Every structure is written in structure tokens, then in C-alpha cells.
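*Asks:* Got a sequence here, can you build the structure:
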Amino acid sequence: MNDVKIDVFMDIVCPWCRMGDASLRTALRELPADTKVTVRYHAYQLNPGIRKEGEDYRKVMIGRLGGEAQFEARMKQYNQTGAQFGLNYNMELVNYTPNTVLAHQLIAIAPEELKSQLIEQLYTAYFEQGANLGDVDKLVEIAQANGVANDPAALKMRLLQGEGREQVEEGQRDAQKLGIRGVPYYIVNDKYALSGLQSPADWLQTFKQV
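*Replies:* Here you go, the predicted structure:
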């Protein structure tokens, strides 16, 4: 098998992106041990216009989905589909729709070897613990717990001063150029584009083609 490079366009508050991440991890474990795998994450903000302090999750989603019944059905869908990938979704704890620019900045400036673990923990913090990922102190706390921040105060200052913002904006521009209108979205070896949640079997089928 050839080397595999996967570009992932995602948002840290996207439930399907979290499931997609778990699915991809499962598939990658099935590849031959000598396969060189490179995964690059690109920022895509589902809610770029959300206020800096965030907005009420329930109100935002009811407005987007069209009503209370649709909202409740979608929350149930997250729980049921997530369980198929071994994931818990405690949606009753999610109160905020945050502006995710700071979270994406954190991912951008994290050491390459820690990005995947950091992203997994950000997903867990949001969907299982209801953490406000728009809060810089919460982000720094998660970063410190995952070995990203030796100096929490310095990391906080770097984020507030905008470090990593350029990469976030670049991800948005690249997504626009590619016509991406939703995430997760994947590009494999600069050749195969996959939109939406993929099963591990889907991934393995794609990898056979590269």
C-alpha cells in the first residue's frame, strides 16, 4: 500500500466530525504497520458569526432545525449514532454554541504529534462534559492536561494575541475554494474527496484505491 495523507476539514463542536474522527482512527489501525500515515487538520467554523462569548445551544439548534421536536430527535440521533462508534454524547450538558476560533487556534499551534490527542480531548470535553470551548481558560486547562501547555499563562497570552489565527482563516478560505459546505470533509492523497460521516469499512475501501 502507498503512503496515506488525509486532509480533514472539521469543527470541534460538530458531532459528526467527532464520529468521523473515531471511525478514521479505527480504520487506520487496520492498515499495514509499515504504512506511513499523515493526517492534517483544517479549521472549518460551522458558526463563524457566533458572538465571542457564545450563544445558547438549544436556541441556536432549534432555530436551525426548525422546532423543538426536530431538536429532540437530533439529540437522540447523536446519542444513538455516536454509540455505534463507541462514543458518549451527553447533549443535556451542552449549553453553549461557542465561537470556535480560539479552539482552532489552539489546535493550529499545538505540536504536530499532540494534535490528534488534543482534538479527541476537546471533543470529549464538549460533548461529554458540556465544556465551553469558547472560554480561553478552559482551552488552556485542556491543553495543559494533554501536554500542550508547559506554561499556561504564556499559552493563554498567545491565544488572546491571535497566534494561530492565520491558519484558522486559511482553513476557511481553502474550504471555500473547494466548495465545502459542511463537515466532516476529507481529501485523501490530494485525489479522493469524501464528504460526511464514513464508516471504517468505507475508509478501508478508499485506502485500497490509493
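
*Asks:* Please count neighbours and contacts with C-alpha atoms only from this point.
*Replies:* Noted.

*Asks:* Now do the helices in the chain.
*Replies:* Under the criterion DSSP state H, the chain contains helices at 15-28, 57-65, 68-84, 101-109, 112-129, 136-145, 152-160, 165-178, 200-209.

*Asks:* Could you also give me the structure for this next sequence, so I can compare it with the first?
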Amino acid sequence: MSDVALIHVVDDDESQRVALLRLLGAAGFETRGYGCTGEFLLQPLPDRPACLLLDMHLPGPSGLELQAALQLRGCTLPVVFLTGYGDVASSVQAMKAGAVDFLSKPIERDALLDAIGRALARDRALRAAGREAADLRSRFAALTPREREVFDGVVAGKLNKQIAEAMGIAERTVKLQRAQMMRKLGAGSAAELGALAERLKGLCARYSPEA
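*Replies:* So this is what the prediction gives:
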């Protein structure tokens, strides 16, 4: 995966689009330009840091409609809106839907680069959270059903003896399962197990392997 950020520019005004692509290229970004929402949606999105500069008013589906379509697809690509009109209602709608910024044309270079910087920071944070969630899912998925029961007991604050009684197994078996479970999860204490569980709950809504 390339470390150079990719900036997608969707604008039906060819001269404006070309000017933006040149400005961003000179700033060190890789760029791709599109004249409409359909053209953008037909292209696969590479797995790399990126954001979308999106004109509000486009032929066919509007910028707001493209933003909504991306959200329906589960795409978290950060969006910076561009518009030649002072449309307050649209800007409010865009920001409520998660847009990073809403810039009026003609676009000021510093304002544009600042917005892109914030968009890319958001994208990198989302990607990092996604990788962490995938890693935690993988670790929890490696647990056997019995190790999972022991994990639940430890996180609930139960002693080995209490876990053994609840599971109907010997305490020494619980100790063995607990050691294996902690090794798989990379945890050194009950407190670390609790922290892992809370992190996965926050990232994946729940810490089951199917989350």
C-alpha cells in the first residue's frame, strides 16, 4: 500500500477540476479526477489513505446523494465539499452527515490544504481503528469455547474456584485454560483482559468473534 495520500476530486467543471488536480499534485498528493458521481462510483477504491473533494452541484446525482450512497455502502472515505453557491442548508446537511468541511469557490489554497489534512487524519484514524478491531477479533476468534467461558468469568471478576464450579470442571483445568487464553490474547493479567474486552466492545460494539 502506497504511503502517498490519494485525493479524489469529483467536479463537473473541467477547468476547476484540472486546476485542483494540479494544485494537489504540486502539494505532493496523488490525485484522480471525475466529472460526475457515476464515474467515481464505477472506480474501485484502493486500500490507502485518501479523501474525497466533492462538488455539491453535479449533473445527475448531487454531491449530497453521493455522500449518502457511500454511507449506505459502509464507505468511510472522508468528504470535503466544494460549492460555488452559498447554500447554508446544504452545508448543514453535509456536516451533519459527517463531512469534514464545506468550502466555497473560489477555493483558497491554505483552506483547502487544511481541510484535506484534517480529512486524511480522520481517514488514518479510522483505518487504524479498523486494523485494531480486526486484530482483536482474530485473537478472540482463536479462543476455544471453554477458553471463552473462562475469559468471561475472569472479566466478570470471578476467582478460578468460582469459574470451575460454574463450569463443572476442576480448578486446575480452569488454571490451564486461563493460561492458554491469556497467551492467545497477549494479556498478562486480569486487568489487561478487561481492558481488551472494553477496547473490542468500543471498536466492534461487542467482543464476540462474530462482531
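
*Asks:* Could you quantify their similarity as a TM-score?
*Replies:* Remark: TM-score between the superposed chains equals 0.24 [TM-score structural alignment, normalised by the length of the first structure]; 97 aligned residues with a C-alpha RMSD of 6.5 Å.

*Asks:* before we move on, back to that, who wins for proximity to Tyr192 of the first structure among the helices of the first structure?
*Replies:* helix 200-209 (8.0 Å; C-alpha to C-alpha).

*Asks:* The closest one packs against which elements?
*Replies:* helix 15-28 (3 or more C-alpha pairs under 8 Å, 6 or more residues apart in numbering; DSSP states H and E).

*Asks:* quick one: the helix it packs on to helix 68-84, angle?
*Replies:* 10 degrees (axes from the mean of the first three to the mean of the last three C-alpha atoms, to 10 degrees).

*Asks:* Can you name the secondary structure element that comes next after the helix or strand in which Asp110 of the second structure is found?
*Replies:* Element membership of Asp110 of the second structure [criterion: DSSP states H and E] is helix 109-141. For helix 109-141 of the second structure, the following helix or strand on the C-terminal side (DSSP H and E) is helix 145-155.

*Asks:* in that following helix, what's buried?
*Replies:* By 16 or more other C-alpha atoms under 10 Å, the buried positions in helix 145-155 of the second structure come out as Glu147, Arg148, Glu149, Val150, Phe151, Asp152, Gly153, Val154, Val155.

*Asks:* swap in stretch 113-127 of the first structure?
*Replies:* Lys115, Ser116, Leu118, Ile119, Gln121, Leu122, Tyr123, Thr124, Ala125, Tyr126, Phe127.

*Asks:* Out of the helices of the first structure, which is the most enclosed?
*Replies:* helix 101-109 (a mean of 24; mean count of other C-alpha atoms under 10 Å).

*Asks:* tell me what that one is packed against?
*Replies:* Under the contact rule (3+ C-alpha pairs under 8 Å, 6+ apart), helix 101-109 of the first structure is packed against helix 112-129, helix 136-145, helix 152-160, helix 165-178.

*Asks:* Turn those helices into CSV, including distance to Lys59 of the first structure.
*Replies:* Formatted as CSV, these follow (distance: least, C-alpha to C-alpha, whole Å):
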stretch, distance to Lys59 of the first structure
helix 112-129, 17
helix 136-145, 23
helix 152-160, 28
helix 165-178, 25
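
*Asks:* And the ones you listed: which comes nearest Val37 of the first structure?
*Replies:* helix 112-129 (12.4 Å).

*Asks:* Between helix 15-28 and the closest one, find me the angle.
*Replies:* Counting by the same axes, to 10 degrees, helix 112-129 of the first structure lies at 130 degrees to helix 15-28.

*Asks:* elements contacting helix 112-129 of the first structure?
*Replies:* helix 15-28, helix 101-109, helix 136-145.

*Asks:* tell me the two of the buried residues of stretch 113-127 of the first structure that are most distant?
*Replies:* Taking C-alpha to C-alpha, no two of these sit farther apart than Lys115 and Phe127, at 18.2 Å.
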